[in-house]
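Enquirer: coords please:
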Amino acid sequence: MQSQEIARRWIEFFTSKDHTAVPSASLVSSDPSLLFTVAGMVPFIPYLTAREEAPYDRAVSVQKCIRTGDIEEVGKTARHGTFFQMCGNFSFGNYFKTEAIGFAWELLTSSISDGGYGLDKNRLWVTVYLDDDEAAALWQQIAGLPAERIQRMGKKDNYWHTGQPGPGGPCSEIYYDRGPAYGPDGGPAVDDVRYIEIWNLVFMQYQLSAVRSKEDFDVAGELPKKNIDTGLGLERLALILQGVENFYETDQVRPVLDAAAAISGKEYTSAETAADPHHTDDVRMRVVADHIRSALMLISDGVTPSNEGRGYVLRRLIRRAVRAMRLLGVERACLPELLPASRDAMKGVYPQVEADFERIARIAYAEEKSFLRTIASGTARMEEAVTESKAAGTSLSGAEAFALHDTYGFPIDLTLEMAEEAGLAVDEAGFRSLMLEQRQRAQADARGKKSGHADLSVFNELLAGGQTIFTGYDELDGESRVRAILSGGRKVAHAATGDEIEIVLAQTPFYAEAGGQAADTGLLTGDGFIAEVLDVQRPVKGLSVHKAIVREGEMPADAMVRAAVDRQRRHAAEQAHTGTHIVHAALHQILGPEALQRGSFNKAGYLRFDFSWGEGLSSATRSEIEEVSNIAIRNNYRVDTNVMALADAKALGATALFGENYGSDVRVVEIDGAWSRELCGGTHVASTSLIGSLTLLGDQSVGSGNRRVEAFVGMDAFRHLAAERALVTELSDMLNVPSNLLPERLATTLNKLKTAEKELERLRKDQLAAEAATLVGTARFLAGVQVIAHDGGAVGGADDLRTLALDLRNRLGSAAAVVAVAGVANGRPMVLVATNEAARAAGVKAGMLVKLAAGILGGGGGGKDDVAQGGGSDPAQVPAALAAVVGAIQQRS
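Expert: The predicted structure follows:
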């Protein structure tokens, strides 16, 4: 049974059971604590946790999901993948355990001709929570399962909660027995490879008051409404119904795997054990198949490669796939062959991947091309690091390996491979330590961001009393009532001078940060107190929370206040926000509709705008964007806002930010009608001339396929231009030319500088040649070898020593010769030894002599038998180091 048919039967079965079919949400999660939609229940969290009223009692979906926590295991097991589809059925206070178990058993075991999946009842096992006697009894009553095929598990395996105070409950998992060829008998409690989990039924029935860990929490009581949340892994069921070994061989994944095999010339064998010689190549092909599909679906949902967040995950997936192909022996670009195979496998269920393939392919191919360049540039840096490490006589440091990874995107396995080829060890433990530190910083940052919204109970309680009314579209000051004062996440009765607090008002003119627009600041004044508003956020939809500090007096929790927004700062922010819309329209006019918005931020006097574009903007293009923007400002276009139904806004052609969630009614901002028409909840000037002017600061890459432009507006634009004018005036005065002749004079000056540098380089080489001609006469015969040991004093660097040593070696002819030259550059001593073929035949090797000399200098070194280099930390030891080289040669006799 094909994956598309599995999904179709799922939806049809549950709609026949009065469930509302809900389309898959984007992989880009609307939950601020999640990068991606990681489970089928994520879009339903507001309903399951009662933050919002569910629009239906029962729902069914086939949800796209991404998880990368076990990315290192991809390809090694039958069930680890980054992209997967979760089939789910949900009840919001409607049905509970009896119906959930009945539905699951009916769908799994009904014959294919009756619309079911036709699984053998005798191969199905279930697990239930230790204390869930009710579920165990229902499985026996409804499914007729014998007691020995119902296994009880602990909280670690069969209890669900969010990790925060809130709903939770036991779960029951359904397993399929793949047979004795896959492992020992005894059910899922014994072996979860033979017995593969296909469906999890979560019985959400308790209110948890405290959650200390997965297995340590307090139950406050039962929920007033019990919910059902289930998830069946489509890929896991597909591997069973299609009779394949693992999900990489199912119909939506196997075509990419076959393409990887064809391109690499490798044979895919379905090898499952590491002892199998084919196992490594099989794992690599599975990695390619999984990661290419995940990249296809992520780009389809608007994610583009970058160095942070979702974009970093996408970049890592593409680069791991390219790296896997490289390890399979393919060093050329191969996504143009792999990605279409994934498109054709997925388009039946997700037709948008075909409709949008041109954009998807452009982004993916550009990233692959960029990574291939990364490998090239990283290789150059890697070779430098190897040379430096050998010269110092050390292994490649963990810091260097980390820099190669972090700066160049160089995979550690590639670093290890190349270092081994060069005969150099790598401080892998140091690298892993630095990687761990980076992950811990990222996790701490993520926790820090999440902690602001971790326990939303107090905000949900306030929201239940009514939403905050925003009056800031029409007024910048007004009377309001304080609904609550919070300190440390708890309500307090009052706040005194110096207290940093959060304030919830009944209504507010303060704009809460949203849509890329920074929050308002200002003052709250009342009877005997003044509080300064520093920031405004919305931890839950519909509730504005003012972060403030009490500057004077004592503020009670039920006070009446005069809320006054900083008018100048708001106006400057409105200039910037309207300027953002203008820049967006200018980009569309000049670059075309493919310049899709990928994010923006605007605050008083400043804006930045991210958009999809694969290459840098020329200075002429930037000038044209700036000109179009300022013409729109000069033409004094009206800025109109209208609230309308989302469907009507789309019919008008209003531009929406991909991945943003919009309600049924939206706010449409128009600049000169259709010239710019966008969905936007921000605040704006009434007409474009109020912006004053706009000055672009340039553009930069923010990840492969994405660019960022920045600009100043209003007085900030004027100040920027004034500063640039002052700089031009200063340069004109320094060079004593009019400003219009500055480019010509600077070009002339730079050319003269380059000519002088070339002449200095020529003179330096002549000086070294003359020095070599003199030094060749100082050669001594020691133990049958010509030896020159020269202290060059202060030198320009290692290149000078190398040039001198090789010149001297050539001048000494074919008889056995050794040249050792040393010097001090930037306060650090270095030594270089060169030997000719005859000397090496006599057993004199440069690497051995350099290690001896570098050790005396307080460092290390190494290299090949013909040329080797080393360094140290004690310049005073240069004569002793050279003497040691001479002594070592003499001792040969």
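Enquirer: For the rest of this, base every contact and every neighbour count on C-alpha atoms.
Expert: Will do.
Enquirer: Residue 879 against residue 791, yeah?
Expert: Yes - the criterion here is Cα atoms under 8 Å, and residue 879 meets it with residue 791 at 7.1 Å.
Enquirer: What residue, apart from its backbone neighbours, is nearest residue 892 spatially?
Expert: Once flanking residues are discounted, residue 892 sits nearest to residue 783: 6.6 Å by Cα to Cα, 6 or more residues apart in numbering.
Enquirer: Please list all residues in contact with the one you found.
Expert: By Cα atoms under 8 Å, 6 or more residues apart in numbering, the contact set of residue 783 is 889, 890, 891, 892, 893.
Enquirer: repeat that with 7 Å
Expert: Taking Cα atoms under 7 Å, 6 or more residues apart in numbering as the criterion, residue 783 is in contact with 889, 890, 892, 893.
Enquirer: same deal with residue 869?
Expert: Applying Cα under 7 Å, 6+ apart, we find residue 869 in contact with 391, 831, 832, 833, 850, 861, 862, 863.
Enquirer: Can you tell me which of the residues you listed end up in strands?
Expert: 831, 832, 833, 861, 862, 863 (DSSP state E).
Enquirer: this one as well, want them side by side:
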Amino acid sequence: MRTAEVKRRFLAHFEAAGHTAVASAPLPADDPTLLFVNAGMVPFKPYLLGQETPPYPRAASVQKCVRTLDIDEVGKTTRHGTFFQMNGNFSFGDYFKEQAIRLAWDLTVKPQADGGYGLDPDRIWATVYLDDDEAHALWRDEIGLPEERIVRRGKADNFWSMGVPGPCGPCSELYYDRGPAYGREGGPEVDEDRYLEFWNLVFMQYERGAGTGKEDYPILGELPSRNIDTGMGLERMAALLQGVDNLYEVDETRPILDRAAALTGKRYGERSGPSAAESHPDDVRLRVVADHVRTALMLIGDGVTPGNEGRGYVLRRILRRAIRAVRLLGYQDPALPELLPVARDCMAPSYPELAADFDRISAYAYGEEDAFRATLHQGSTLLDQEIGRTERKLPASTAFRLHDTYGFPIDLTVEIAAENGLAVDVDGFRELMAEQKRRARDDARAKKGGHADTAVYRTLLDAHGTTDWQAYTTLTTDSTVLAVLRDGGPVTAAGQGQIVTVVLDRTPFYAESGGQESDAGMLTGPSLSAEVLDVQRPVKGLVVHQVRVLDGEIAPGLPVRAAVDPQWRAGARQAHSGTHVLHAALRTTLGPAALQSGSYNRPGHLRLDFSWRGGLSPETRSEVEDVANVAIDRDLPVEVRYMPLPEARRIGALALFGETYDETVRVVEIGGEWSRELCGGTHVASSAQIGGLTVTGESSVGSGQRRIEAVTGLESHRYLARERDLVSQIADQLTAPRAEVADRVTTLIHQLKNSERETSRLRDQLLTFQATQIAASATDHAGVALAVAHTDDNPRQLADHVTKALPADRPSVIAALAPSALVITTNQAARDRGLSAAHLIKTILNGRGGGNPQTAQGPRPTDPESALEHLATELTNQAN
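Expert: Presented below is the predicted three-dimensional model:
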């Protein structure tokens, strides 16, 4: 049974049981505590935590998930993967244990001909929490599981919580006995490879307090309503139904692995033992490739792009691990163009949008591979420099910098260093990596409790309802202060000079979102003047204002006049509408692949990130700017419509990747279909009000991703005026008409380059002359020429020139002394006689230095004359 069919049957089963089928949320989590959705319950967390009222009493989903905490274990075991899909059914105060257990059992054992999975009921085991007599009795009496296949387990295994104060409860897990070929008999407590867990039913009925670990926390009492949260691993169920060993061998993963094996000439599974612990390194690498290529496909498909921070960094690491694994398997050509289409074909039956959007997805992935191949080259160059300055062992800090800054794998650093006779402080490197991970975990833990900080806002929302938000219709409102907050808690008042958070019953202020900065303005009242610094939505439905009290006092119950700065709003509208116009101009000029991936705008200024490989030429940039300004000059109408999300998609409204939208969306059109996007920002009434747009810059912000920046309105005119003044100043300095400035500057640059080339030519001539003199002074030692050079800079370059100046058929050794280093080189004739630069330098420097037979480097000896005499003696001894 194909994985897509496993998914379809799950949703059909629960829809028939009255559940609302909810589409998978995008992988980038709409949650400040997470980078990615890492469990099926994450999109439902506001309902399970009681933060929002669920729109349905019961739901079912197949949620895309990514977990990277154990990324280093991927491939080493057959249970770890970064991307997986979690089937889940949820009840929000509706049914509880009995129906959850019955629904899970029925789907699991129902014959495949009747729409179920058809697992053998005699091979299924259930675990329950130690004192959950109710679940134990349901499995035994209602389902009919024999007593010996119902296992009671402790809090660490069968009691669920989020790791922070909040909902918790016992759980019941289902295991399938795969037979003696997979391990020992005796149930899940004996062997969880043989007895494979495939479903976890969480009975969320208690509230837990603060504590550490999986067991050390108090149970505070019952929740107001009891919920069900279950998770069935889609890949695990597919493995069981397809009769394969693990998630790497199901139909959505194995073809990628097979293609990687074919590219590299490896045969998967031939040299591995019966357990994952005995896997051959080649098999581990093939599994890494299969897992990571699929994960990268899914992440880019959901709008994540490679970068150096957050989600982008995780994606970049996943892609580079896959590329590195292929190279270690012996394939040196670009691999992703061979592998990513296979992953697309595997996943498209479940996610057809991957096929439709593959041009964009592949552009990012292939661009990242190209960049990493260049990175490997850059890292190798830096590593060569570091080796030249190192005596015996490459410091941990250098290895860590290569890894962290350049993405240079530690195993490659060790390999190259060993070739140059050096060790690497691997233990120190691992300590630095561990410290980095500790900081990341501490940061993650700090963020994990972030939802608790919104408790005060949820209380206000429950008490007063949603904010009457009037940003689209007016710039002023008569409002009442509902609360004043400082340091996360309410205060009775705030006075002059204090910065506090203020909640109003209604507001005209735009809250920062969708790339648009929040409004500026004032709150005024009887004896009050307060400047609005920032406006946010900490929880859905509630708008809060950060203000600085300039005069008087602000307190709950105070009537105030909330007024947006009209010039600020006008500038913000120009910039936001300008962003839409610029996006449409890019797509008009470059084609539909130039799709926006992020934006930021504030009054008069905007930037737009878009997918594109390679920089824009000056001509293309000018064309984009011209298309945008033609649209502005045409005074196109700007219209806002509200419609269901499927209708917006049908008419081609563009959505920002990674964003989560409600079922009813706001569509902003400029000139009808010319620019049609989902957007919640403020906009001008017609395009002419943008007042002109000037592109000020275009650059790379990551592999396959560009950023274009522009100014609008008055800022556009000011920018052009500054450019005009700058050209005038240059023209005055060149004593040339402004129309001739570009030609005159080009001429000067050409002259400068010619001068630089001439200087380089003269420097090379001088170096060749010096090398000729040094070669002429070479001394003979048992038929081996020894040339000694002294230089203040770049001893390797001088040694290479001396080598070329000596006869190729004469065995020659060159010693180049610099203020801080000694370099020894040998020509081919000397190496044919068994002379090695690495051996010679270690001999005369008492083991210090290193390199290869042709070139070696070490520190300058304290007594150079004695060292050179030692070298001459060594040459004579070796030659004889």
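Enquirer: on that earlier part again, with distance to residue 748 of the first structure as extra columns, can I get the ones in strands among the contacts of residue 869 of the first structure in TSV?
Expert: Output for those, formatted as TSV (distance: Cα to Cα, whole Å):
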residue	distance to residue 748 of the first structure
831	40
832	40
833	42
861	44
862	45
863	44
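Enquirer: of the residues you listed, buried ones?
Expert: Listed as buried from those are 831, 832, 833, 861, 862, 863; burial here means 16 or more other Cα atoms under 10 Å.
Enquirer: Closest to residue 442 of the first structure out of the residues you listed?
Expert: residue 861 (37.1 Å; Cα to Cα).
Enquirer: show me what contacts residue 315 of the first structure?
Expert: By Cα under 7 Å, 6+ apart, the contact set of residue 315 of the first structure is 305, 306.
Enquirer: Show me the strands in the stretch 651-800 of the second structure, by range?
Expert: In the stretch 651-800 of the second structure, the strands defined using DSSP state E, counting those that start in this stretch lie at 664-670, 675-678, 693-702, 705-712, 779-781, 784-790.
Enquirer: which residues touch the longest one?
Expert: Strand 693-702 of the second structure is contacted from outside by 306-307, 615, 625, 629, 706-713, 716, using Cα under 7 Å, 6+ apart.
Enquirer: which of those are buried?
Expert: Neighbour counting by 16+ other Cα under 10 Å classes 306-307, 625, 629, 706-713, 716 among these as buried.
Enquirer: which two in those residues are spaced the farthest apart?
Expert: Most distant of those, by Cα to Cα, are 306 and 713, 33.2 Å apart.
Enquirer: how near is the residue nearest to residue 473 of the first structure when sequence neighbours are not counted to residue 664 of the first structure?
Expert: Distance criterion Cα to Cα, 6+ apart; nearest residue to residue 473 of the first structure, sequence neighbours excluded, is residue 683 at 6.6 Å. Noted for residue 683 of the first structure: a distance of 20 Å to residue 664 of the first structure, by Cα to Cα, to the nearest Å.
Enquirer: out of these two, which sits in the more crowded spot?
Expert: For the pair residue 683 of the first structure and residue 664, the greater number of neighbours falls to residue 683 (21 against 8), based on other Cα atoms under 10 Å.
Enquirer: got a list of what the residue nearest in space to the middle of the first structure touches?
Expert: Centroid-nearest residue in the first structure, with Cα atoms, centre = their mean: residue 312, separated by 2.3 Å. Neighbour list for residue 312 of the first structure: 305, 306 [criterion: Cα under 7 Å, 6+ apart].
Enquirer: can you check residue 369 of the first structure too?
Expert: Residue 369 of the first structure touches residue 333, counting by Cα under 7 Å, 6+ apart.
Enquirer: Tell me how far it lies from residue 331 of the first structure.
Expert: Distance of residue 369 of the first structure to residue 331 of the first structure, given as Cα to Cα: 11 Å.
Enquirer: swap in residue 560 of the first structure?
Expert: Taking Cα to Cα, one finds residue 560 of the first structure at 70 Å from residue 331 of the first structure.
Enquirer: The two - which one has more neighbours?
Expert: In terms of neighbours (other Cα under 10 Å), residue 560 is the more surrounded of residue 560 of the first structure and residue 331; the figures are 18 against 14.
Enquirer: what's the counterpart of the more buried one in the second structure?
Expert: Here residue 560 of the first structure is matched to residue 559 in the second structure, going by TM-score structural alignment.
Enquirer: So the residue lying closest to that match once chain neighbours are set aside, which state does it fall into?
Expert: Closest residue to residue 559 of the second structure apart from its sequence neighbours, by Cα to Cα, 6+ apart: residue 480 at 4.5 Å. Using DSSP: H, G, I helix; E, B strand; the rest coil, the structure places residue 480 of the second structure in strand.
Enquirer: my read is residue 202 of the second structure is in a helix, agree?
Expert: No - with three-state DSSP as the criterion, residue 202 of the second structure is strand rather than part of a helix.
Enquirer: Against residue 221 of the first structure, how distant is the aligned partner of it in the first structure?
Expert: By TM-score structural alignment, residue 202 of the second structure lines up with residue 202 in the first structure. As defined by Cα to Cα, residue 202 of the first structure lies at a distance of 17 Å from residue 221 of the first structure.
Enquirer: And those two? Which one has more around it.
Expert: residue 202 (25 against 12).
Enquirer: OK, contacts around the residue lying closest to the more buried one once chain neighbours are set aside?
Expert: Closest residue to residue 202 of the first structure apart from its sequence neighbours, by Cα to Cα, 6+ apart: residue 171 at 4.2 Å. Residue 171 of the first structure makes contact with 128, 129, 158, 159, 160, 200, 201, 202, 203, according to Cα under 7 Å, 6+ apart.
Enquirer: and with 10 Å instead?
Expert: By Cα atoms under 10 Å, 6 or more residues apart in numbering, the contact set of residue 171 of the first structure is 97, 127-129, 132, 135, 153, 155, 157-160, 200-204, 228-230.
Enquirer: Could you do residue 496 of the second structure as well?
Expert: 528, 529, 530, 548, 549, 550, 551, 552, 553, 554.
Enquirer: Relative to residue 756 of the second structure, which of the strands of the stretch 651-800 of the second structure is closest?
Expert: Proximity to residue 756 of the second structure (Cα to Cα) singles out strand 784-790 among the strands of the stretch 651-800 of the second structure, at 25.6 Å.
Enquirer: Next, the residues that contact the helix or strand encompassing residue 561 of the second structure from outside, please.
Expert: For residue 561 of the second structure, the host element (DSSP states H and E) is strand 559-564. Strand 559-564 of the second structure has contacts (Cα under 10 Å, 6+ apart) with 471, 474-482, 504, 506-510, 519-526, 528-532, 554.
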